[in-house]
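Peer 1: Below are the sequence and a predicted model for it; my questions follow.
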Amino acid sequence: MKNSITILLLLFTVSVSTAQMRKWTLQECVEYAVEHNLTIQQFELDLENVKIDKSDAEGAFIPSLNANASVSERSGLVIDPNSNSNVAGKIFSFSPSISSNMTLFDGLRNVHRLNRAKLNAIASQYRLDNLKDDIRLNVANAYLLVLSGKEQLKSFKGQYAVTEQDLKKTRELVASGVLPQGDLLEIEATAANQEQQIVNGEGNVLIARVNLAQLLQLTDYENFDIAEEEFDIPPSDILKNSAKVIFDKALTFRNDIKLSESNVELAKKDVQIAKGAYAPTIGAFFNYNTFYSNQYQIVLDPTTNTPLLFRSDFKDQLWQNDGISYGFQMNVPIFNGWSARNSVKRSQISLEKAKVQFEQDKLALENTIQQAYVDVSTFEKAYEAALKSLEARTLAYDYAKERYDNGLMNAFDFSQAQARVDNAKADVIRTKYDYIFRLKILEFYFGLPISLN
């Protein structure tokens, strides 16, 4: 029984540890970041507010309907609502009413406000989608930095393993008197330098992992890691398209460009709304009211022609004392301190600014794509050059190792050859992921989803 409990506890511990050490793929990181990013959540709430604004604009076309009721009791010299005369005493009264108002014409401002609200909802959606695009790029870049750091760390450890073998062999040769003590010290210095590289590499990987976790709004940094994936340079035909072709296509779907274009349309609606203040406003109204009072009325007896005190009951008074009023009203603006004219001028200035910003955004996008296009070509050549350099450095290292093993090269020259190989391997890894990321940026501007496959 005790052994069974122990096995169950071990299985539970293993399952918990496995759950904590989840390995994240790039796709999982991107999807999680988009779903849980706090700024995105704020923008989504802003979008809900914009939808409410649209509902407000639609409600402006519907007549308003309001009910009102007042209950009061007065004493002393009061006005009798039935006879409209001053009387002494105490009066209890109840006055309900219903009113309705509707705007028939206001210079089409309600129409323009509704159209503006619709445009604003579209613009807010573009703003939200543009933020998601930026987060996808940032997450992909952070993910590739972790991958690059991990590959460099593997390279450092592999180099250190080779150096350990050389160090062991050198110790034997020094002990046997074949090599001088200085060669052993040189190899030990090389091993110490590589150990320092491993420590720095582990720190770089940790920092890269923390940065990626922060983009995902995760705080359990110790148990966060990415999947052990290796990526080669993905095949791509993006460079078959010119930078101009990529830019022209980006203009058709980029959310930042659509947002900027929507801001121009919003500014045009603001001008139309402001100009509507020049026109007369026509409205319709309807009111229904009645009242009840506990005061007695003096009436003549039809048979004896003598005065009698009489008070109708509550329901009868409401029917007897009701009244209806309805009609139209018009307000014609004549002079209002130039507020309408100045409002139009401000709206026109805002429109011109939105147009200028739209052109600036297009120019910025074109510059970004041109730079991305040049970066892809540059980093592709840098990666190819790094591969050639590594190949040459590896051949030189193999030759140097052979000479060193045969006692034809001292330890200092051999360590220099090894350091050049180490640097060449680091350059290959760095330029590889730089090239991959620039390639994905350019594909992203061409409308292709972010994927390393």
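Peer 2: Sure, I can see it.
Peer 1: From now on I want contacts and neighbour counts done on CA atoms only, so please keep to that.
Peer 2: Fine.
Peer 1: Tell me which other helices or strands the helix or strand N342 falls within touches.
Peer 2: Assigned by DSSP states H and E, N342 belongs to helix 339-405. When contacts are defined as 3 or more C-alpha pairs under 8 Å, 6 or more residues apart in numbering; DSSP states H and E, helix 339-405 sits against helix 243-253, helix 255-275, helix 411-445.
Peer 1: Please repeat the previous calculation with a cut-off of 10 Å.
Peer 2: Secondary-structure packing of helix 339-405 (3 or more C-alpha pairs under 10 Å, 6 or more residues apart in numbering; DSSP states H and E): helix 109-175, helix 243-253, helix 255-275, helix 411-445.
Peer 1: Those: which one's closest to L8?
Peer 2: helix 109-175 (34.8 Å; C-alpha to C-alpha).
Peer 1: Now do the closest one against helix 255-275: the angle between them, please.
Peer 2: 160 degrees (axes from the mean of the first three to the mean of the last three C-alpha atoms, to 10 degrees).
Peer 1: In addition, the following structure is provided for comparison:
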Amino acid sequence: MSFKFTAPIEKNIKTGTIVAGQKLLRHPAALLAAILFLLAAPVSAQDSTWTLADCLHYAQVHNLSLQEQEIDLRVARMNYQVSKLSHIPQLSLASSYGASFGRSINPTTNQFENTRFSSLGLGASSNVLLFGWFQKHYTIKNNGLSLEQAAQARQQSGNEVAMHVTTAYLRALLAKEQIANVRYQIDISREHKSRMERLLEAGRSNMLEVSQARTQLATDSGLYYSAMLHYEQALIELKAILNLDFTVTILPVPVKDYEPPFYSEKTDPETLYLQAAAQHPDLIRSGLGVNIATRELKIARAGSLPQLSTYYATGTNYSSSFYEMLPNGERQLMQLGRQLNNNLYHSFGLGISVPLFNGFTYKKAIRGAGYDIEKAKLAELVARQRLRQNIYTAYTDYELTLKQYFVAGSVAEHAKNSFHGAQVRFDNGLITHVEYLTEQNNFLKAQNEVTALKYDLQFKKIRLDCYRTGCGE
């Protein structure tokens, strides 16, 4: 949020002269105080305005479900990066230091001694897989596909959150417009109640008609509070989805590019399905599931193959009880460097592992992987069928709701004319008071029906565009 400050210029109402801007500029302290006052002032209504795009962008970062999906994505990325290092040969270093008391084996002489001594050991070993790395290779590929799958799952969750945000946002706009409709109705009812009370005082009405007018005003007031309740509930739901502080003020505004007039969808549902199938995260994830299952079969088959590896190890040790004989016949403790050099050893070898009989574990794994491929292919078909069904349903809903909207608009226009005509006829005593109130209620009902269908159309149009280009865009 940025603040743009300009020196205020006030106009003296009495003298008509400019009195403020230049004074502030001549007094830096006053100018600084004015800036601090503006920064500390409450946020204006304009700053509380949230467009649908603002809500969508905020939700993509702060929504709790998406944050959880982001962690899953990081875990998948970590698994993939770690698995890529499995091709690197194993290398380990070891060291030990200890003290022995009583009868024990001297590590340098490999003989039992009944003495007290300390010993030091150093060693290193390495192992390299020469043949049989197919399991590791396919596992790395699978972890890469799992990473892509996690990314698509994150995208799918983002799309679902975007639709939840859109639903709550449009619900708030619907309630807001219905509040305006009821306020207009209340103004009419309040004016009519006052008029009927004046007619009663003049002897041209009766208490029944006055009571009916008061009842109508009370009923409209109840509708107003009901609309206010729906508005606040929609905002609370929206803030919960956004993971936004409930004390923050949100003022929704009409969604650009989705205001009336509405037009029939130009793209047929099958074409729309083909567009969506190429980029829909659920379908992409299902396709990746088939690839993962196929590689799992390769991993299972690779587990039954022989493995050939080579190893190398080296080490040395030192003991405080290892003495050497001097030419003069005396004994002295051999120095650390000489002991480590004299006791240095190396070993090298090849190892082969051939699975012969293990209770048909590998055969079971291979057969199970084959079944998993069939299940993954069926899951992909189910996902495609579900997407096609959803698109055809959304397309049909939009087209039929569009027709309902046009009909409701015509009904609302006729109800408006009927109500205005009823006002004239009632003023001239041509219809009863009950007939007048009936026309008034029909007018409000028609207005609310048009309003509800308008936002229903907006949601269904946004849903179609979501299939076409992706949600949250």
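Peer 2: Thanks, I have it. Since the structure is predicted, the reported quantities are computational estimates derived from the model, not experimental observations.
Peer 1: Send over the TM-score of the superposed chains.
Peer 2: With the length set by TM-score structural alignment, normalised by the length of structure 1, the two chains reach a TM-score of 0.91; 441 aligned residues with a C-alpha RMSD of 2.5 Å.
Peer 1: which residues in the stretch 201-350 of structure 2 form helices?
Peer 2: Along the stretch 201-350 of structure 2, counting by DSSP state H, counting those that start in this stretch, helices occupy 207-242, 269-277, 281-302, 336-342.
Peer 1: what's the first one aligned against in structure 1?
Peer 2: Yep, that's helix 207-242 of structure 2 we're talking about. Helix 207-242 of structure 2 corresponds to residues 181-216 in structure 1, going by TM-score structural alignment.
Peer 1: got it, and the shortest one?
Peer 2: Residues 314-320 of structure 1 are the counterpart of helix 336-342 of structure 2, counting by TM-score structural alignment.
Peer 1: Let me know the secondary structure of S75 of structure 1.
Peer 2: Following DSSP: H, G, I helix; E, B strand; the rest coil, S75 of structure 1 is assigned to strand.
Peer 1: I'd like to know how many residues surround it.
Peer 2: 12 (other C-alpha atoms under 10 Å).
Peer 1: Could you do P333 of structure 1 as well?
Peer 2: Neighbour count for P333 of structure 1, taken as other C-alpha under 10 Å: 12.
Peer 1: Show me what it aligns to in structure 2.
Peer 2: Checking TM-score structural alignment: P333 of structure 1 goes with P355.
Peer 1: How about the contacts made by the residue nearest to its match when sequence neighbours are not counted?
Peer 2: Take P355 of structure 2 and drop its neighbours on the chain: the residue closest to it by C-alpha to C-alpha, 6 or more residues apart in numbering is S304, 6.1 Å away. S304 of structure 2 makes contact with G132, Q135, V354, P355, L356, F357, T361, Y362, K363, A365, I366, according to C-alpha atoms under 10 Å, 6 or more residues apart in numbering.
Peer 1: Using TSV, please lay out those residues together with distance to Q385 of structure 2.
Peer 2: What follows is the contacts of S304 of structure 2, written out as TSV (distance: C-alpha to C-alpha, whole Å):
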residue	distance to Q385 of structure 2
G132	41
Q135	34
V354	45
P355	43
L356	45
F357	44
T361	36
Y362	35
K363	34
A365	30
I366	29
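Peer 1: Give the buried subset of those as a PyMOL selection command.
Peer 2: PyMOL command restricting those to the buried ones, with burial defined by 16 or more other C-alpha atoms under 10 Å:
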select buried, resi 132+135+362+365+366
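Peer 1: how many neighbours does the corresponding residue of structure 2 for G158 of structure 1 have?
Peer 2: Taking TM-score structural alignment for the superposition, G158 of structure 1 sits opposite Y184 in structure 2. Look at Y184 of structure 2: counted by other C-alpha under 10 Å, it has 14 neighbours.
Peer 1: if we can go back for a sec, the residue nearest to P355 of structure 2 pairs with which position in structure 1?
Peer 2: With TM-score structural alignment as the criterion, S304 of structure 2 lines up with Y278 in structure 1.
Peer 1: go on, C466 of structure 2?
Peer 2: By TM-score structural alignment, C466 of structure 2 lines up with F444.
Peer 1: helix, strand or coil for the residue lying closest to its match once chain neighbours are set aside?
Peer 2: Spatial nearest neighbour of F444 of structure 1, excluding adjacent residues (C-alpha to C-alpha, 6+ apart): I450 at 6.5 Å. Under three-state DSSP, I450 of structure 1 falls in the coil class.
Peer 1: before we move on, the earlier item: for the match of G158 of structure 1, give me its contacts.
Peer 2: Q178, R190, D220, L444.
Peer 1: Same check on K269 of structure 1?
Peer 2: Listed by C-alpha under 10 Å, 6+ apart, the contact partners of K269 of structure 1 are 109, 111-117, 119, 263, 275, 347, 351.
Peer 1: Report the separation between it and L108 of structure 1.
Peer 2: 11 Å (C-alpha to C-alpha, to the nearest Å).
Peer 1: Between these two, which contacts overlap?
Peer 2: Common contact partners of K269 of structure 1 and L108 (C-alpha under 10 Å, 6+ apart): K275.
Peer 1: quick one: the match of P333 of structure 1 and L305 touch, right?
Peer 2: Yes: using C-alpha atoms under 10 Å, P355 of structure 2 is in contact with L305, at 7.1 Å.
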